[in-house]
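Undergrad: coordinates only, sequence not included:
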């Protein structure tokens, strides 16, 4: 199949799950073009983007020149550059001034639809994050791209539970013109069904990872003095990072002091988190690493004993919570027991009491109990880690999820 993947920014350090999906499609023999609303930074690029030459397969719109002569010259230049791939049907439609009047004559629609004009017809257009699909559904509403199969994936920030009434209007055309909708967890699906209870084509399709790239290599057996705990995520309210110093302080009060926590990530709460660490005098136990690369994250995971993500419902942001949290599956793939809260969709991404623990929201003692249980039972830690990897390989590997995605594309 010839597939277009539409994103906000490309490349980007975050949203690696989209790259995972693209590379899985390519490995399966499909051609993929990436359409980004905005070019991302080239300072830090994931290896997969380079290995698969995805930068060469990405496209960002060229702005329509205000000057009429430059506009026409650029029009002919773009046509010549992409002559072998032109979608003549959309091109001729965009120039139909009898149908579209001035916007066709002034090449407005050509420049707006340039991605779909300058590339041969796509079998499927897959949009990640619903707002990125709004331009496309508006084109469909006007009369363009009528035969285009449109798949839209909701991931989290695009479906805040506090804005149900707003979304009923905002996504009205999207629901009308989208052929298939995917969501990452049952939690996201439930929110979406509050907006539109009668959605006919909605599928739960979690985001996945290449489990071959997330393996816990056997390290030399050195005598360990600390239990190594790791948090990885943005430092924003709904991730719950501000609870971490309280959890470690509770463990310290119980006499559990041989514990080291590494916090990976940055965000608006970084300074507040550092202040909390100082307040509880935990500078020797907690290290805030900031933003690091994927490869560096994997090194930290290999050195760790367990993963923690104590997410909360952020009531100052309309009750937003973690919708899936792919990092939970990444940690399990590297044989780390995971300790998460019961909010949002995190609980669907593990087997409670087998690959990790699901703790009630903000239950400091509950989190401390789970960590202490792992510290005191090394065999349980190892057993949970083994089961966690097996669970992720069978349910979240990109190749497994690819087969489910292709069913959706072909439906």
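TA: Ah, there it is. This structure is a prediction, so every number in the text was calculated from the model and none was measured.

Undergrad: For the rest of this, base every contact and every neighbour count on C-alpha atoms.
TA: OK.

Undergrad: And residue 189, how far from residue 323?
TA: Separation of residue 189 from residue 323 (C-alpha to C-alpha, to the nearest Å) stands at 10 Å.

Undergrad: More neighbours: the two, which one.
TA: The neighbour comparison of residue 189 against residue 323 (other C-alpha atoms under 10 Å) goes to residue 323, with 25 against 21.

Undergrad: Sort out which residues of whichever strand or helix holds residue 275 are buried, please.
TA: According to DSSP states H and E, residue 275 maps onto helix 270-279. Using 16 or more other C-alpha atoms under 10 Å as the test for burial, helix 270-279 gives 270, 273, 274, 276, 277.

Undergrad: which residues are contacting whatever helix or strand comes next after it?
TA: Scanning forward in sequence from helix 270-279 by DSSP H and E, the next helix or strand is strand 286-290. Strand 286-290 has contacts (C-alpha atoms under 8 Å, 6 or more residues apart in numbering) with 245, 260, 261, 262, 263, 264, 265, 266, 274, 277.

Undergrad: could you redo the last one with a cut-off of 10 Å?
TA: With C-alpha atoms under 10 Å, 6 or more residues apart in numbering as the test, strand 286-290 has contacts from 229-235, 244-245, 248, 259-267, 270, 273-274, 277-278.

Undergrad: Show only the entries of the residues you listed found in helices.
TA: Using DSSP state H, 244, 245, 248, 270, 273, 274, 277, 278 are the members of the contacts of strand 286-290 that sit in helices.

Undergrad: what residues are up against the first one?
TA: Translated: residue 244. Neighbouring residues of residue 244 by C-alpha under 10 Å, 6+ apart: 231, 250, 261, 263, 273, 276-277, 286, 308-310, 364, 367-368.

Undergrad: now do 8 Å
TA: Taking C-alpha under 8 Å, 6+ apart, we find residue 244 in contact with residue 310.

Undergrad: before we move on, what about the one 4 residues further on?
TA: Applying C-alpha under 8 Å, 6+ apart to residue 248 gives the contacts residue 368.

Undergrad: what does residue 63 give?
TA: residue 111.

Undergrad: Make sure it is indeed in a strand.
TA: No: when classified by DSSP: H, G, I helix; E, B strand; the rest coil, residue 63 is found to be coil rather than part of a strand.

Undergrad: what's the spacing between it and residue 124?
TA: Residue 63 is 25 Å from residue 124, where distance means C-alpha to C-alpha.

Undergrad: what's the answer for residue 136, then?
TA: 13 Å.

Undergrad: between those two, who's got more neighbours?
TA: Comparing residue 136 with residue 124 by neighbour count (other C-alpha under 10 Å), the higher total belongs to residue 136, at 23 against 19.

Undergrad: Which helix or strand contains that one?
TA: Take DSSP H and E as the rule and residue 136 turns out to sit in helix 134-142.

Undergrad: Equivalent analysis for residue 32, please.
TA: For residue 32, the host element (DSSP H and E) is strand 31-39.

Undergrad: Which residues does the very next helix or strand once past that strand contact?
TA: Downstream of strand 31-39, the first helix or strand assigned by DSSP H and E is helix 47-51. Identification of contacts with helix 47-51 by C-alpha under 8 Å, 6+ apart yields 11, 19, 23, 55.

Undergrad: okay, now the one to match up with it:
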């Protein structure tokens, strides 16, 4: 790939606290000399902004859609602001053509696509359009189909929510044009690869590229001292059913009841289960052993991880959707901070650790074994140190952003050739 390719990245929410892997990928592309523009459908409502976003001044590279407002009046207002802000970039001949009374039929389709993707009205062209999530790829495929997207190459990254196992039959129709118009696809684990190939068994132009972390943003926190007075367990993720935060509370209850007192569970993240979890902690009478942090900056997540003993992610496969963790970059970040991981054998988790060397991979329904392994590490601090060191070395060689960036660059290169 040319050193200075012009790349349009299309995402749903930017910047998103829970999608640091996209931030990592975008900044790696910039590090390699590429000119990156981000088109986002929504601006994050979170007050938390990761340092990475600020350091790379990504706000200046980001174009945010105007349509996702609460009222029609606000949509109109934001649309006016959008067109005024970007008036020098917009090719108004395309806008005037849409008003042609002799092309009403085809123009209706074009207006819908341009409304979804107003960045296509810009004079500026791009060498590559890189979509994140299948449903955004569908919009670009529609633009290619009616001839208003002229970008030479297109690549689509699936992440998990867009490859829900229970929806395979639906995706066969939904992604039909995506497979036709996109030049390459990426998935982050063998688990997602298997789902993708159920949708399109003939697909060949796909690349297995895990999510990665930027070492330079984690490295300073390695100096944070471990809290030796507590066995500190960390859960970090959205507070939703299939990630299993309620199970983590039950495990702590068993440990406390067995006489292990100098321990803490730190729960990082927000989600629909938060109030339920607060009530459960009270019912189990373990409030003094659990700290709920809510959504916090990436930097504060790293501080907590670096001072902890073990990382816990007891997820399940959702009964209705069959969805589970596709990769879980947070597991690799935890291993970077020399934490053994205790996690479920669901989804793509097993591909991001070394079972019995960098942590323990447990069948999700075996709650007793989760507790046993937690107690085992509690009683064997030397093993925590040994597993932590192996985990740190493992993720540095497999998941660091520069390594992941090389794989993406190779995919771009294959696509452009």
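TA: Everything's here; your move. A quick note: this is a predicted structure, and the numbers were derived from the prediction, not measured.

Undergrad: Overlay them and tell me the TM-score.
TA: Superposed pair, TM-score by TM-score structural alignment, normalised by the length of structure 1: 0.88. Supporting alignment: 399 aligned residues with a C-alpha RMSD of 2.9 Å.

Undergrad: can you pull the buried residues of the helix holding residue 136 of structure 1?
TA: 134, 136, 137, 140.

Undergrad: which among these gets closest to residue 4 of structure 1?
TA: Nearest to residue 4 of structure 1 among those: residue 136, at 12.3 Å, using C-alpha to C-alpha.

Undergrad: Against residue 109 of structure 1, how distant is the closest one?
TA: Going from residue 136 of structure 1 to residue 109 of structure 1 by C-alpha to C-alpha gives 12 Å.

Undergrad: Likewise for residue 45 of structure 1?
TA: 33 Å.

Undergrad: now do residue 212 of structure 1
TA: Taking C-alpha to C-alpha as the measure, residue 212 of structure 1 falls 44 Å from residue 109 of structure 1.

Undergrad: Mind checking which of the two has more residues around it?
TA: Using other C-alpha under 10 Å, the more surrounded residue of residue 212 of structure 1 and residue 109 is residue 109, with 22 against 11.

Undergrad: Residue 92 is in contact with the more buried one, correct?
TA: No: Residue 109 of structure 1 sits out of contact with residue 92 when judged by C-alpha atoms under 8 Å, with a separation of 10.6 Å.

Undergrad: Count the residues that sit near residue 230 of structure 1.
TA: Quick note: residue 230 of structure 1 (other C-alpha under 10 Å) scores 24 neighbours.

Undergrad: residue contacts, it?
TA: Residues in contact with residue 230 of structure 1 (C-alpha under 8 Å, 6+ apart) are 261, 262, 263, 264, 300, 301, 304, 306, 307, 308.

Undergrad: Counterpart of it over in structure 2?
TA: Correspondence of residue 230 of structure 1 to structure 2, assessed by TM-score structural alignment: residue 234.

Undergrad: Same question for residue 358 of structure 1.
TA: Here residue 358 of structure 1 is matched to residue 361 in structure 2, going by TM-score structural alignment.

Undergrad: correct me, but that match touches residue 346?
TA: No: the criterion here is C-alpha under 8 Å, and residue 361 of structure 2 misses it with residue 346 at 9.2 Å.

Undergrad: Could you pull up the average distance between the helix holding residue 136 of structure 1 and structure 2 after superposition?
TA: For helix 134-142 of structure 1, the mean distance to aligned residues of structure 2 following superposition is 1.0 Å (mean C-alpha distance after the TM-score superposition for structure 1).

Undergrad: what range in structure 2 matches that helix?
TA: Alignment of helix 134-142 of structure 1 against structure 2: residues 138-146, by TM-score structural alignment.

Undergrad: Give me the distance between that stretch and the centre of its chain.
TA: Here stretch 138-146 of structure 2 is found 24 Å from its chain centre; the criterion is C-alpha atoms, centre = their mean, to the nearest Å.

Undergrad: ok, now stretch 181-194 of structure 1?
TA: With C-alpha atoms, centre = their mean, you get 15 Å for stretch 181-194 of structure 1.

Undergrad: try stretch 110-128 of structure 2
TA: On the basis of C-alpha atoms, centre = their mean, stretch 110-128 of structure 2 is displaced by 25 Å from the centre of the chain it belongs to.

Undergrad: Check stretch 248-262 of structure 2 too.
TA: Counting by C-alpha atoms, centre = their mean, stretch 248-262 of structure 2 comes out at 31 Å from the chain centroid.

Undergrad: now stretch 299-310 of structure 1
TA: On C-alpha atoms, centre = their mean, the centre of stretch 299-310 of structure 1 falls 20 Å from the chain's centre.

Undergrad: now do stretch 210-229 of structure 1
TA: 25 Å.

Undergrad: same deal with stretch 54-70 of structure 1?
TA: Offset of stretch 54-70 of structure 1 from its chain centre (C-alpha atoms, centre = their mean): 27 Å.

Undergrad: Now do the nearest residue to residue 83 of structure 1 once chain neighbours are set aside against residue 9 of structure 1, distance only.
TA: Leaving aside its sequence neighbours, residue 83 of structure 1 sits nearest to residue 118 (C-alpha to C-alpha, 6 or more residues apart in numbering; 7.7 Å). Separation of residue 118 of structure 1 from residue 9 of structure 1 (C-alpha to C-alpha) stands at 20 Å.

Undergrad: the more surrounded of the two?
TA: The neighbour comparison of residue 118 of structure 1 against residue 9 (other C-alpha under 10 Å) goes to residue 118, with 22 against 18.

Undergrad: Now do the same for the more buried one: its match in structure 2.
TA: Checking TM-score structural alignment: residue 118 of structure 1 goes with residue 122.

Undergrad: swap in residue 306 of structure 1?
TA: Mapped onto structure 2 by TM-score structural alignment, residue 306 of structure 1 lines up with residue 310.

Undergrad: cool, residue 279 of structure 1 as well?
TA: Under TM-score structural alignment, residue 279 of structure 1 pairs with residue 283 in structure 2.

Undergrad: Same check on residue 24 of structure 1?
TA: So residue 24 of structure 1 corresponds to residue 28, using TM-score structural alignment.

Undergrad: wait, residue 374 of structure 1 sits on residue 381?
TA: Yes: in this structure, residue 374 of structure 1 is within contact of residue 381 by C-alpha under 8 Å, at 5.4 Å.

Undergrad: sorry, back to before: which element is the match of residue 358 of structure 1 on?
TA: Per DSSP H and E, residue 361 of structure 2 falls inside strand 359-362.

Undergrad: Spit out the contact partners of residue 127 of structure 1.
TA: Residues in contact with residue 127 of structure 1, defined by C-alpha under 8 Å, 6+ apart, are 5, 6, 7, 133, 150, 151, 152, 153.

Undergrad: Please apply the same query to residue 303 of structure 1.
TA: Neighbour list for residue 303 of structure 1: residue 228 [criterion: C-alpha under 8 Å, 6+ apart].
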